[in-house]
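Enquirer: with the input below, show me the fold.
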Amino acid sequence: MTAFSLEPAQLAWCAELRTLAAERLHPLADKGEPGHVNRALVAELGSLGLLGRLFTSGALDLCLMRESLAYACTEAETALALQGLGAHPVHAYGTEAQRARWLPRVTAGTAIAAFALSEPGAGSDAAALELRAEADASQADRSSDVAQAGRSWDVAQAGRSSDAPVLTAAPDGPARWRLTGEKCWISNAPEADFYTVFARTTPGAGARGVTAFLVPADRPGLTGRGLDMLSPHPIGALDFDAVPVTADDVLGEADRGFRVAMGTLNLFRPSVGAFAVGMAQAALDATLAHTAGRDAFGGKLRDLQAVSHQVAEMALRTEAARLMVHAAASAYDRGDPDVPRRSAMAKLLATETAQYVVDTAVQLHGARALQRGHLLEHLYREVRAPRIYEGASEVQRGIIAKELYARQEAR
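Expert: This is a model prediction of the structure:
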């Protein structure tokens, strides 16, 4: 198989997923409450074995799942993607104990995961995170007598300011921190069962001073509230009031959490593009049916060159986006070195394409497409956010340019 074709078995699997989404997932999605986690829908994704595939399949399979589900049920697609986004850091960087506690419940659909990166002042600029992870006062207050307490403070690590010590070990237990600050625009918040939280452990160190923590939702000091957004998905803000975490909650290494975030995003960015392609294809198919059957000006809408050319452009852009998504996912699965550039290109092209295709579909349908409950009214609200989350389109262009210039300098 190449990046530009799918095997018959893969095509059959995609068709099966679209059928499952339409017949078993869409009815559950309709029963959900907008702005809240639909646990029945997540549980059904688990019973169908789709959540388990998040951790056993490659990037291309993830893209095929997301596109196929998005075509028939965007709510199911989003529920699946959010489980993957929130739990992938546990799967890829977690300890055996962390994985054993949470991953079986995530794959069964009985535990809701969330990826808590964005903040009110640090959305696209993830390296500007301000959520603080400060040494626990119960340890810090005793740090003046280092020998007696048996504690060590690492103040000499490269890239760390000497006035910002970080507790690294304690003989009577793991290092402890308190998380203080806010996260915002977090999908599945505040209803998730656990969060992958990115916090600053070293002030002034940029991306090098961020640590990823696995934070169960029942930790004291952690509260949240829902946000009323354009799309119907559960999105909220989280408040951290000295929330306790220890070294046992760290995902990966302390001060290396940015690697966890970027490793997760490099996998999921092409699949955001797949989500967008699924929506674009649904809008295109609806437009084909509408323009072929709609009487206008003594014929069918499709007989008007201005209409047929727009439909052709919609199809052209959708297929180009799909091919780039498949190419990026295949590059990820092969372990190619240019994954960040390809992932950024795939997400950028696919999300911008979907916006164009859905908007054009609305225009060709006319006022009926703006009526509440119409497929295109639904897609019109859904299609806007992917151009922002997991790195806005402008950020993707920056990544692409940076990678291009780095490659030129390396020649």
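
Enquirer: only C-alpha atoms for contact and neighbour calcs from this point on.
Expert: Will do.

Enquirer: please name every helix or strand in contact with the strand or helix carrying Arg99.
Expert: According to DSSP states H and E, Arg99 maps onto helix 96-108. Judged by 3 or more Cα pairs under 8 Å, 6 or more residues apart in numbering; DSSP states H and E, the packing partners of helix 96-108 are helix 39-47, helix 50-53, helix 74-93.

Enquirer: do you have the helices of this structure handy? List them.
Expert: Secondary structure of the chain (DSSP state H): helices at 8-20, 26-31, 39-47, 50-53, 59-72, 74-93, 96-108, 137-140, 146-149, 257-293, 305-334, 339-365, 375-382, 393-410.

Enquirer: among the ones you listed, which is nearest Trp177?
Expert: Proximity to Trp177 (Cα to Cα) singles out helix 137-140 among the helices of the chain, at 8.3 Å.

Enquirer: which residues are in contact with the closest one?
Expert: Helix 137-140 is contacted from outside by Arg176, using Cα atoms under 8 Å, 6 or more residues apart in numbering.

Enquirer: how about that helix: buried residues?
Expert: The neighbour-count check on helix 137-140 (16 or more other Cα atoms under 10 Å) flags 139-140 as buried.

Enquirer: please give the structure of this sequence too, so both can be compared:
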Amino acid sequence: MADRSFLDWPFFEPRHRSLKAALEAWCGTHLPVDHGDADAACRDLVAGLGAAGWLQHSAAGEGEVLDVRSLCLIRETLARHDGLADFAFAMQGLGMGAVSLFGTPAQRGWLERTRSGGAIAGFALTEPGAGSDVAQTATTAERVPGGYRLTGEKTYISNGGIADVYVIFARTGEGPGAKGLSAFLLPADAPGLEVVARIAVIAPHPLAHLRLDGVILPDSARIGAPGAGFKIAMSVLDVFRATVGAAALGFARRALDEALVRVQRSRVGGGCLADHQMVQGHLADMALEIDAAALLVYRAAWTKDQGAARVSREAAMAKLYATEAAQRVIDTALQLHGGDGVRHGFAVESLYREIRALRIYEGASDVQKLVIARNVLAEPGGIG
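Expert: Next up, the predicted model:
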């Protein structure tokens, strides 16, 4: 059983503890799911999470404020039970993050569908030549009477091929680099939008390469002001990067649980594996990494929930440390399992595949270091 003492930390309120308990009960009944068909599994998960009310937390409704601590608790809990369930929940939030934060009343109509599980959302930012550096976005949105014509390609798009709606970023030319981007709400059935290829990765998730061949969108599809796309994208990531750390934390907690069971059952030299001091040292390192990650994740979430306009530094620290620490924790758990650690059907083997992508998406680890450094340099007493 994963440690729950962290719920007594001052970051949380009684409602967060109640949320965690209710979600644990739901997960115990509904997870894990069969990953044999990732598309079908994600559709079922979105429907199930919506029917149970969990997707209401994925985005803020009218008059509501997004609670990042709840987002993090949900992602951590789902990830500990089933990585695909975490993915399904997270993409409903990330995909609609721009609409939740900046959308018009008409655009926010999509939130009713994504928060109920009636529609699947996607976030189309990455391009073949523009991953970590969003300013290099090449997809264009050319002005036409009454709207825009979008042309370009997007790749590694989560929920690509099964999404009902995407938030997409394109160059509208108000300025150079990051200053000339805008965000748009793109229905998946828009003429000219093509799923060029599905992308297979080590931990199966719905991913695709998309092509926009003269897609026409009305002015009403633009989210926020012209040229505000970079600000919108960064504001969304500011919220959701901490939740990536929370998902990593869930993976790490599951790995420690699996390791504890393994070392107490495995017999070596007349005793159990847990009796060996070297093994105890590994367990201590794992527990330490998990608590340190949890502190960073929930500090970032708490800071945002207290009304901070931006938490770029805190979110980057949380995402960087939690994902890197989880990789180390899971690797140690796999090592303690011996040959079984790399066998299909064992939890640690699945966790080993699941964690790797988290160190890349929503800003790779090296990018997080740059974000942290720039914020430190910009602080009073810095040299930037």
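
Enquirer: still on that earlier bit, just the helices of structure 1: most buried one?
Expert: helix 59-72 (a mean of 26; mean count of other Cα atoms under 10 Å).

Enquirer: how about Glu377 of structure 1, what's its partner in structure 2?
Expert: Matched by TM-score structural alignment, Glu377 of structure 1 corresponds to Glu349 in structure 2.

Enquirer: leaving out the residues flanking it, which one is nearest to its match?
Expert: Using Cα to Cα, 6 or more residues apart in numbering and skipping residues adjacent in sequence, the residue nearest Glu349 of structure 2 is Val342, 5.1 Å away.

Enquirer: check Glu67 of structure 1 too.
Expert: Gly278 (4.3 Å).

Enquirer: over to Gly229 of structure 2?
Expert: In this structure, Gly229 of structure 2 finds its nearest non-sequential neighbour in Ser182, 3.8 Å apart by Cα to Cα, 6+ apart.

Enquirer: could you measure from the counterpart of Leu20 of structure 1 in structure 2 over to Ile74 of structure 2?
Expert: In structure 2, the residue paired with Leu20 of structure 1 according to TM-score structural alignment is Trp26. Distance from Trp26 of structure 2 to Ile74 of structure 2, counting by Cα to Cα, to the nearest Å: 11 Å.

Enquirer: next one: Ala274 of structure 2
Expert: Using Cα to Cα, one gets 31 Å for the distance from Ala274 of structure 2 to Ile74 of structure 2.

Enquirer: so which residue is dead centre in structure 1?
Expert: Centroid-nearest residue in structure 1, with Cα atoms, centre = their mean: Leu85, separated by 4.8 Å.

Enquirer: and the residue lying farthest from the centre of structure 2, how far is that from Asp8 of structure 2?
Expert: Outermost residue of structure 2 with respect to the C-alpha centroid, by Cα atoms, centre = their mean, is Gly270; its distance is 44.5 Å. Gly270 of structure 2 sits 39 Å away from Asp8 of structure 2, going by Cα to Cα.

Enquirer: okay, now the residue lying closest to Tyr195 of structure 1 once chain neighbours are set aside: neighbour count?
Expert: Distances taken as Cα to Cα, 6+ apart put Ala114 closest to Tyr195 of structure 1, at 4.8 Å, once the chain neighbours are dropped. Neighbour count of Ala114 of structure 1, defined by other Cα atoms under 10 Å: 26.

Enquirer: again with Tyr195 of structure 1
Expert: Tyr195 of structure 1 has 24 neighbours, counted by other Cα under 10 Å.

Enquirer: and it, what pairs with it in structure 2?
Expert: Taking TM-score structural alignment, Tyr195 of structure 1 has Tyr166 as its aligned residue in structure 2.

Enquirer: need the helices and strands packed on helix 96-108 of structure 1 in TSV with distance to Ala350 of structure 1, can you?
Expert: Shown next, in TSV, are those (distance: least, Cα to Cα, whole Å):
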stretch	distance to Ala350 of structure 1
helix 39-47	25
helix 50-53	23
helix 74-93	16
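
Enquirer: Pro104 of structure 1 is nearest to which of the ones you listed?
Expert: helix 50-53 (8.5 Å).

Enquirer: distance from the closest one to structure 2 after superposition?
Expert: Aligned to structure 2 and superposed, helix 50-53 of structure 1 gives a mean residue distance of 0.9 Å (mean Cα distance after the TM-score superposition for structure 1).

Enquirer: that helix aligns to what range in structure 2?
Expert: Helix 50-53 of structure 1 corresponds to residues 54-57 of structure 2 when matched by TM-score structural alignment.

Enquirer: same deal with stretch 297-313 of structure 1?
Expert: The aligned range for stretch 297-313 of structure 1 is 269-285, by TM-score structural alignment.

Enquirer: could you tell me the end-to-end distance of the matching stretch?
Expert: By Cα to Cα, one end of stretch 269-285 of structure 2 lies 24 Å from the other end.

Enquirer: whereabouts in structure 2 does stretch 386-405 of structure 1 align?
Expert: Mapping stretch 386-405 of structure 1 onto structure 2 (TM-score structural alignment) gives residues 358-377.

Enquirer: Val90 of structure 1 contacts Glu96, doesn't it?
Expert: No: between Val90 of structure 1 and Glu96 there is no contact under Cα atoms under 8 Å: 9.4 Å.

Enquirer: contacting residues for the equivalent of His337 of structure 2 over in structure 1?
Expert: Residue pairing (TM-score structural alignment): His337 of structure 2 is matched to His365 of structure 1. Contacts for His365 of structure 1 (Cα under 8 Å, 6+ apart) come out as 287, 290-291.

Enquirer: quick check: the gap between His365 of structure 1 and Glu313 of structure 1.
Expert: 16 Å.
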